[in-house]
Structure formats: C-alpha cells, structure tokens
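Trainee: Got a sequence here, can you model it:
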Amino acid sequence: MKQNRVAATLFALLVAGIGSSVGAPPNCRYLPGDAEWPSPAAWAELNQTVGGRLIASRPLGRPCFEPGVDAAECAVTKAEWTFLDTYLKDPVHVMSPYWMNNSCSPFLGPSGECALGNIASYAINVNNAQDAVAGVRFAQANNVRLTIKNTGHDFLGRAAGAGSLALWTRNLKEVTYLNRYRGCNYTGPAARLGAGVQHADLYPAENRGRRFRVVAGSCATVGVTGGFTQGGGHSALSSKYGLSADQVLEWEVVTADGKHITASPSEHSDLYWALRGGGAGNYAVAISMTVKAYPDGQVAGAGFAFANEDGTTYWAAVSAFFRHLLVLDKLDGYVSGFTITALGFSLVFALAPDAKSEDDISGPLAPFFAELQALNVTVTNNRASLHPNYASWFDAFAGQVEYSTNNSVGGRLIPRTVVQDDLPSLVAALRDIAENSTTVGGSAINGVSVNVTEARIGAAAVPGASAVLPAWRDALFTLNFGIPLAEDAEWDVMRTGQRWINEKQDRLRAVTPGGGSYMNEATFDNANWKEDYFGVNYEALRAVKDKYDPEGLFWANAAVGSDASWQPAADGRLCRVQ
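Mentor: The predicted structure is shown next:
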C-alpha cells in the first residue's frame, strides 16, 4: 500500500504544480523560498568550487510569458519544442512533457504562471569527478534535493525534481579504447566511456577504422553509461553479446558520502553488482564505466513492411511473425526491431553480425515471406544490404529512426513461453492497444527481439551475476507502447494518457506471467514496480542501497528503497516517510 500512496502523492503534486513556503516542514528537503534555502553567497561559493560551472535554471518557455514576452525567441522555442537537441543541450529539462507538467509550456502563454515546477533549480555542468563530489557534499550539507541528468531521456521522471541541484553529466565525453584490459574475470579489448557518451560518440567517422564494437542503444542519442546501462540496456547487438549491463568491467563513481571510488568485481563488488541493472540515479553518481569491446566486421541488415488491409488477415500475419521470431531466436546474434500499429507492420531493422553475404539476413526471413504470400499479404519496402561494419549498418537502419520527445510509454518483456503456448491472448492484448487508443492520440507498439540467455552469452547471464531483472533471460522480445501528445496538450490529457498506459500494461501483465518490464521504458506509477522492474533482486539491492546511501540522497521514482525513505509532498518537496 505504501508504494501506491507514493504514486498518489506524486500525482497530486504534478496536478497542483509546485509552490514554496517561508519555512520548511521538519524532515523535508528545502525549496526556493524557504528561509533555510541556501543563500546567494552559498551558491556563489559552490560556483567557485566547480570552476564557474554552476547554472541557474531558466524555464524553456519563459520567452512566451509576461512580463517581457520575446516574440521572436518564443517562436523559436515553439518550433524546437519537440526537437531532441532541445533537451540534450539543456542542463535540467527532460524529454517528457509529463515530467515537465506544463509548468511553463510555451503554448500556454502569454498570461499565467511560468515556473520551473518539477525541474531542478540549479545544475552543475560536471566536467570531472570533483565537480560531482562538490555537488554531493553541497546537497548533503544544505539539505537540498539532488538529481542526476545525463541526456534527458527520462520516462520515469528520475532526472527531474522540484528545487533540486542537478548533476548534469552529459559533457563527460571520454571514449578511450583499450586494446588489452586485464581484470578479475576478463582479459581483452575494452572501452572506457564517460557518463555523457552517446552512440554517435562511439562511432565518429574518423574512428571507424578501430574495428571495435561496443553494446549501446538503438537510439543514437541515449547516454550509454547512464540510465541505459544501469537499467539493463538492450541493443541491436544484444543477441550477440548480451545486455549493456552484462558488458561492464568497472565503474567510476561518486558515492553519497562524497567519495570518488572504483566499483569492480574486486573493489566494492556489491555496488558494482547493483549498478549493473539495478536502476539509475539511486546508488551513486556514475562518472565513467569500462566495458567489453568486440572485434568489428561485416554486418547484414534487412527491413520490410506490410499494411493492414483486412483486420483478420493482418493480425494473422502479425501472429505469424511472432511465431517466426522463435526460429530467428535460435540464430546467433540475429536481432529484429519492429513497429506494429493499427495501420500496418514494419520491420524497422534486422541485424546479422559477422555476415558473409546478404543471404545471411534475408535467407532466414524467406519462410516468413512464404507465409505472408499464403495469407495474400503484400510486402513493401523489402530491402537487404551488407555493410562493412556495425556503424555503417546503424546509419542505414537504426540511425534513420526518428524518436519523439513528446510522449509517455509503458512496456513489457514477452517470454518465449507465451509466444509458444498462449499467442492468441498476447495478440489480442496488442490488438487492443493498437486499435483502441484513438481517444488519446493513437499508439504504436515497438519491439526488439533479444536472446540474452546463459546459453547464448555465457556466465554474464548466470542468475546473480548482475542485478539485471531475471525476466530478461526468458524474454523473446521487449516491447513498449506510447501515447503521442500534441505540443500544446493540456495536463488532463497527459494524465488520462498515463492512466490508459497503465491499464494496457496491466492487461499485458495478465497474459505474460513473470514477464517483467524494462524499467527504462515503463511507468513510474506501476503498482507492481518492485516485482516488474527488479524481481527477486529487490531485497539484495535494498541492502546495497542502505549501505551506500543510508540517508537516501539519491532518490528516484520507482527506485529501490524509494517508498521507504522519502516521498513528494503537495508542494513538490521531498519529505521523509513517517
């Protein structure tokens, strides 16, 4: 019941907006306007400590509100409101209208209030570990909420927080390839990645001759070292090498007591374990991680589409694709990324690593095409190609996918056994999502097939080797579905969409017992978040949390221990759970 109370309280906070008071209640974090809020002199001293890299936050929509409307700047803000780069380059705003909660939407001006709302009040542009140490110590000493923002991909609202000091790690861009790393359990090529490294940073044109691959996201702008890896991290390379969390050899972090340490199998091994899949922003501040790297080589890619011209036939074709995934699942490294809507199906990308010819990617699809022909389904945009390396394949397939900043999502891991034994129930649930969401803007279902079993990737998948949700090892594919929102969507529309996502997530849970969810593509107010996001690892993760962060400095939604330490009050501040 406590976790439901936290979700309800947070819902009330987002509906009500953020306020402030002249005195903070006991046992609560301070907000601007409180008598105890750090003085300008205290902030100036912090700024000096971090070399002038403290940034006072400004709402993105400020130019569109009185007083002082700037029509030209407001027009630019509106035009760029859904651009990824808007949020990548901003130190505090996140790619989620739900978590910015219309506190200063440029489409709601010029009258009314423009406030930061749920967004951090200050941010440190973290350039090194000592900047993070300074931020951690300042937050502890001044009873200020601390948040961590990397790139801003944040469906669960973990990188946002009213009145917080944000540690903005996006500019930690170190990429160092090591020809030979020697550790406790691994000897071979590796890469050291700063916390702000994105997929595009791994494969710049001038470095493509290095002949190394590194497991990173299918979305080029997601930060590899942040919530992606700490939440598990699936990739187009996962069926060959495993999840991103399976790759980590060591972490460079700053802990809640302001210490700069290395966590590895031989040092702080419990923290090392927890950071590999146990959730982002909750145990320590990641400065960098060192991961396995693999020899690069030729990669084959494919894609196709078919339209929904007859509902019964269309969903029979979708069912046939899921059955065929059970065949593709047995092929070493074969990955499929697909989108299902009420209008049609698209295989956005398929990948066959270390391919010798196009036939390595198109050949395994031939039996499925025969089934489509038997159903009288016409395939369009059918393509296959061979590429000299992984980066070239990514540019041609995954790199062409456009991602929206203006939506909310839910998701589910789909076990192999469900596709084998109860496919009609699964397809009925997916059809319901695709066809019965027009009142909230429609929904696309996106999936990526994975095979990260012990049999495929070895010891990294052994139960207990990492904090990765065990349901990943049984999953045939992961899927998410979202609610696209209009630029000027009202708060009630966002809230209605969030309820709809949870309702459909619940229906998927009913037909996928034990399936779990990829926590980075899920809802913050899932009443079953402990089971769905952490599974049997929860209590062990709670012990790590209590050891390294006993006061709960790193608080995040639906994170281990979050319901037992702090909860948001009606004015946005965090208060201790009584």
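
Trainee: Please count neighbours and contacts with C-alpha atoms only from this point.
Mentor: OK.

Trainee: SS state for G157?
Mentor: The three-state assignment at G157 reads coil, by DSSP: H, G, I helix; E, B strand; the rest coil.

Trainee: Pretty sure it sits against T523.
Mentor: No. Between G157 and T523 there is no contact under Cα atoms under 8 Å: 9.4 Å.

Trainee: Make sure I have this right: F306 is in a helix.
Mentor: No. Applying three-state DSSP, one finds F306 to be strand, outside a helix.

Trainee: Before we compare anything, build this one as well:
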Amino acid sequence: MDGSTLEAMRTALRGPVVAPEDSGYDRARTVYNAMIDRRPAAIVGCRDAGDVMDAVDFVRDRGLEVAVRGGGHSGPGLCLVDDGVTIDLSPMSWARVDPVTKTAQVGGGSTLGDLDHAAHAFGLATPAGIMSTTGVGGLTLGGGHGHLTRKYGLTADNLLSADVVLADGGFVTASEKEHADLFWALRGGGGNFGVVTSFTFELHPVHTVGLGITLWTLDRIQDVLRWYRDFLPQAPDDLNGFFAVLAVPPGPPFPEEIHGQKMGGVVWCWTGDVDRVEEVLAPVRDAGPPAFHFTAPMPYPAVQSMFDQLIPAGLQWYWRGDFFDRITDDAIGVHAKYAEGLPTDLSTMHLYPIDAAAHRIGADDTAWAYRDAVWSGVIGGIDPDPANAEVIRQWAVDYWEELHPHSMGGAYVNFIGADESQERVRATYRDHYDRLAAIKRTYDPQNLFHANQNIEPAPAG
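Mentor: Predicted coordinates:
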C-alpha cells in the first residue's frame, strides 16, 4: 500500500487508520495469541457501520487483502493479514439491554464481558464462552458454547438478528424474517458472509450461579472420565460441567500443597437453586475421592471472568479440536497418556458439553452441523515463552492425531488450527457445506472475506 492509498483511506474513514510507520502500530496489530506475528499494511479502527461500509468499498475497489477483527481471540490469527487491511471493530464495543423484551444488542467489537456486565444488571444472560475477554463476534459466528449451553443452547441459537455489511458495501439486517438464508449461515458459518456490526440476542434469567471445581489426581483420570461420560448427559439441564486436564494454578481457591500438580477435573456451573449445589454434586465422589472439591455461589460475570488473569493476552497458543458423540475407553487412554505429558503449566485439554438444550434445535435449522455431538473438545498448548512454541505445538498435534480417530470427524470451527486442511472445514460443515457455498455465492461471490476458515463460493449456475 503506497502513501497516496493510505492517505485516501484516512480521508475516507472516520476512525483511525494505523500504518507500520505509526507509533501505535505494534499495539494495534497485537492479538490474544502472541504466536501470531502478522504485519498488515493498515489497521482501520471502525467507529460505526458507516466506517465499515467505506472500508469494505475501499479494499474491494483496490483489490486489497482484508481481514476482520472483533475481539482478537482467533487462535490461528485469522483477524490479521500480512500486507493487507484489518477492519478492526474494537471501537464498536458496547451493549444495550432491553429488560422488558429480555434482549441485548451489542456492537461487533464487543467482548463477552461487555455483554455479561450489561445483562447482569437485570439478572439476565445468554450462553457465551467461558472467558470475558473473548470477542462476541467470532464466538457467535462459529456457534458458541459455554457455561450455559446445556440450559440455553449455543450462542448462535440465541441470536435474534444481525446487522451485516456485505462484500458489495451494502448493509442488511438478517433475521428469521429478513435475509433468512444469510441468517441461517451466520449461525455457525463463521465470518464468511460479511462484517457483522451488531448482534441482537435473547436473554435468560441468570444472576448468581453455583460454581464448582472438582479435581482428581492423574492416577484416577480414567475412572473419572468413565464416570463423567455417564453422569453428565443424564444430569439436569441446569448443570454444566466441562472436563479438563491441567496443572493446578498457584492461587486461591487451591491449597498450596497441590499447586502445580497435574490433575484431571471438572469446572461446574449450576443455574438452579444455589443452595442445592452440594446436593447436586454429591455424586462426584462416585468417581473416587477428589483431591480438591470446592463450591460457592458466584455472580455469573465473575464465573465468566475467573480464567482471565490465568491465561491473559500475550501467551503462545496452539490449539486443535474435534467433536465427540461418546468418550470411548480407548480415547480415555489417550487423555491419560497426554495428561501425564502435559508440556507446560498452562497447557490443557477441555471437553465442553454441547447436549441438552443444544440438541433441541433441528439438525438443519442453523449452519452448525453437529447437533448429534455431545462434547466439543479442544487441546491447547499454552506458554508465555516463545522458546516453547514448538514444544507446545507438537504436544497438541500429537495428542490430536492420536485422539482424532475416536472423534466424529469435524470440529467446532473456532478450534480449527491455522495449518489444517480445507477438508477439515468441509468435515466441520458436513452436508451443510454446499448450502453455505451457495449462500456465499449470493453474498460474497468474489470471496472478498476469505481470511477465515473459508467456505468458497459455489460456482455460478
């Protein structure tokens, strides 16, 4: 991008345009995963939908590469593109709640913390992730699961409408009644179809929840996983619990004597009567005596933000995921093996439940193609030291390759790694892929928005 093109962009747009020679450039190109080191020719901070429309027109008409950044949590760094333009929605970070209709509208650059805080004031929430720093946009467009999924479904299941800037620079609102094909695609199809400048969600009564954390030593991990795979799918919808392998963090509520120990455990979230949380979790002892068990009533936004300081922005990340409809005995053996070989204190594996309410949506009602999956798994190699980048990547790849034969074949699109094949994208969308490709042809026939887990436009005719 030459100087005259850059100045033309600065003249056309209201928000800041940051280039490599500007003092704030390195800060502007920084994303959550420090393993990503891409250098856009310009980063455009869009203040409103008008800015986004102008930015899209600008990059399209000049044949520039473009990426879209919401919260910047993309593990593969798909929100940045070398030598192109990043449309940065972070200035559009806001949330408005209507307590009468129990809905929330949030800007395209908002984080889950923005949404959680605004809704909590009215005793409301919508299911969305497990960290408050995650961007609403990327999470929702990928489908979105979290602490409330068994009770209220996926994030995308609670999306009522979306304002979208299209590849031709036009602006539409997509919902069940308007641009219904686009609305279908946005609920799980990723960032392939346009730039979403605002989302409107259905909210549900959630205020104080029962938090639980139960940990077992690694010698019990196989018994625990066999118990977990049977217990949770039969539990009330009010109980969510994701299984993790981890090194115990050094701090409360964990006693000092277990800090740093490798363990397996479950993080529980109970949305029923908080006085019943211990009663509901009494069966955890059926898996064997826990090394640690903790419960407490907690405001929902506090649960959503409790991992923020443990895994802040600026760490090295490499992840891969898969969907599972069962946890086989052979898969349990793989989990036990790689838990023993956890390469760093922050590296982990999570199994998120995506059953109960998420199973009550029709298989073809949204672009999310795995309504028959029971767990969404992710293997994350994490460490602050760039010198360990290859170590954590190799552990995650080896773990995934050994576990993948026990999976359903596809993955939550936000858990697909940067170096995985296009076949993984097709496997993720199953027989929805052709419909998504046809919708892509309608709304983005030239594939302007391809800095993503890309769905190529179907051929014309």
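
Trainee: Which residues are in contact with L448 of the second structure?
Mentor: The contact partners of L448 of the second structure, by Cα atoms under 8 Å, 6 or more residues apart in numbering, come to 60, 65-66, 167.

Trainee: Strands - which of those residues land there?
Mentor: By the criterion of DSSP state E, membership of the contacts of L448 of the second structure in strands covers V66.

Trainee: which one of the contacts of L448 of the second structure sits closest to L351 of the second structure?
Mentor: Within the contacts of L448 of the second structure, proximity to L351 of the second structure (Cα to Cα) peaks at V66, which comes in at 33.1 Å.

Trainee: Burial check on that closest one, number of neighbours?
Mentor: In terms of burial, V66 of the second structure registers 25 neighbours under the definition other Cα atoms under 10 Å.

Trainee: likewise D546 of the first structure?
Mentor: Neighbour count of D546 of the first structure, defined by other Cα under 10 Å: 14.

Trainee: where's the aligned partner of A274 of the first structure in the second structure, which helix or strand?
Mentor: The pairwise alignment with the second structure assigns A274 of the first structure to A185, based on TM-score structural alignment. Using DSSP states H and E, A185 of the second structure sits within helix 180-186.

Trainee: What residues of the longest helix along the first structure count as buried?
Mentor: Counting residues, the longest helix found in the first structure (DSSP state H) is helix 491-511. If you call a residue buried by 16 or more other Cα atoms under 10 Å, then helix 491-511 of the first structure has these buried ones: 491, 493-495, 497-498, 500-502, 504-509, 511.

Trainee: elements contacting that helix?
Mentor: helix 97-100, strand 407-415, helix 423-435, strand 475-484 (3 or more Cα pairs under 8 Å, 6 or more residues apart in numbering; DSSP states H and E).

Trainee: Highest mean neighbour count across those, which stretch is it?
Mentor: strand 407-415 (a mean of 26; mean count of other Cα atoms under 10 Å).

Trainee: Run through the residues that contact L386 of the first structure.
Mentor: L386 of the first structure makes contacts with 298-301, 355, 357-358, 393, as judged by Cα under 8 Å, 6+ apart.

Trainee: Now the helices and strands packed on helix 491-511 of the first structure in CSV, please, with extra columns for distance to V401 of the first structure.
Mentor: Formatted as CSV, the entries for these read as follows, by distance: least, Cα to Cα, whole Å:
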stretch, distance to V401 of the first structure
helix 97-100, 21
strand 407-415, 16
helix 423-435, 20
strand 475-484, 15
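
Trainee: Out of these, which gets nearest to A216 of the first structure?
Mentor: Shortest distance between A216 of the first structure and those, using Cα to Cα, is found for strand 475-484: 15.9 Å.

Trainee: A366 of the first structure maps to what in the second structure?
Mentor: Structural correspondence for A366 of the first structure with respect to the second structure (TM-score structural alignment): A282.

Trainee: what ranges do the strands span in the stretch 151-300 of the first structure?
Mentor: Listed in chain order, the strands of the stretch 151-300 of the first structure (DSSP state E, counting those that start in this stretch) span 165-168, 175-182, 187-194, 212-213, 248-254, 260-263, 285-292, 294-295, 299-307.

Trainee: quick one: which of those is nearest Y548 of the first structure?
Mentor: strand 248-254 (10.4 Å).

Trainee: helices or strands next to the closest one in the packing?
Mentor: helix 129-142, strand 260-263, strand 285-292.

Trainee: sorry, back to before: give the burial count for the closest residue to the match of A274 of the first structure other than its chain neighbours, as a bare number.
Mentor: By the measure of Cα to Cα, 6 or more residues apart in numbering, the closest residue to A185 of the second structure outside its immediate chain neighbours is A367, 5.3 Å from it. Around A367 of the second structure there are 26 other residues, counting by other Cα under 10 Å.
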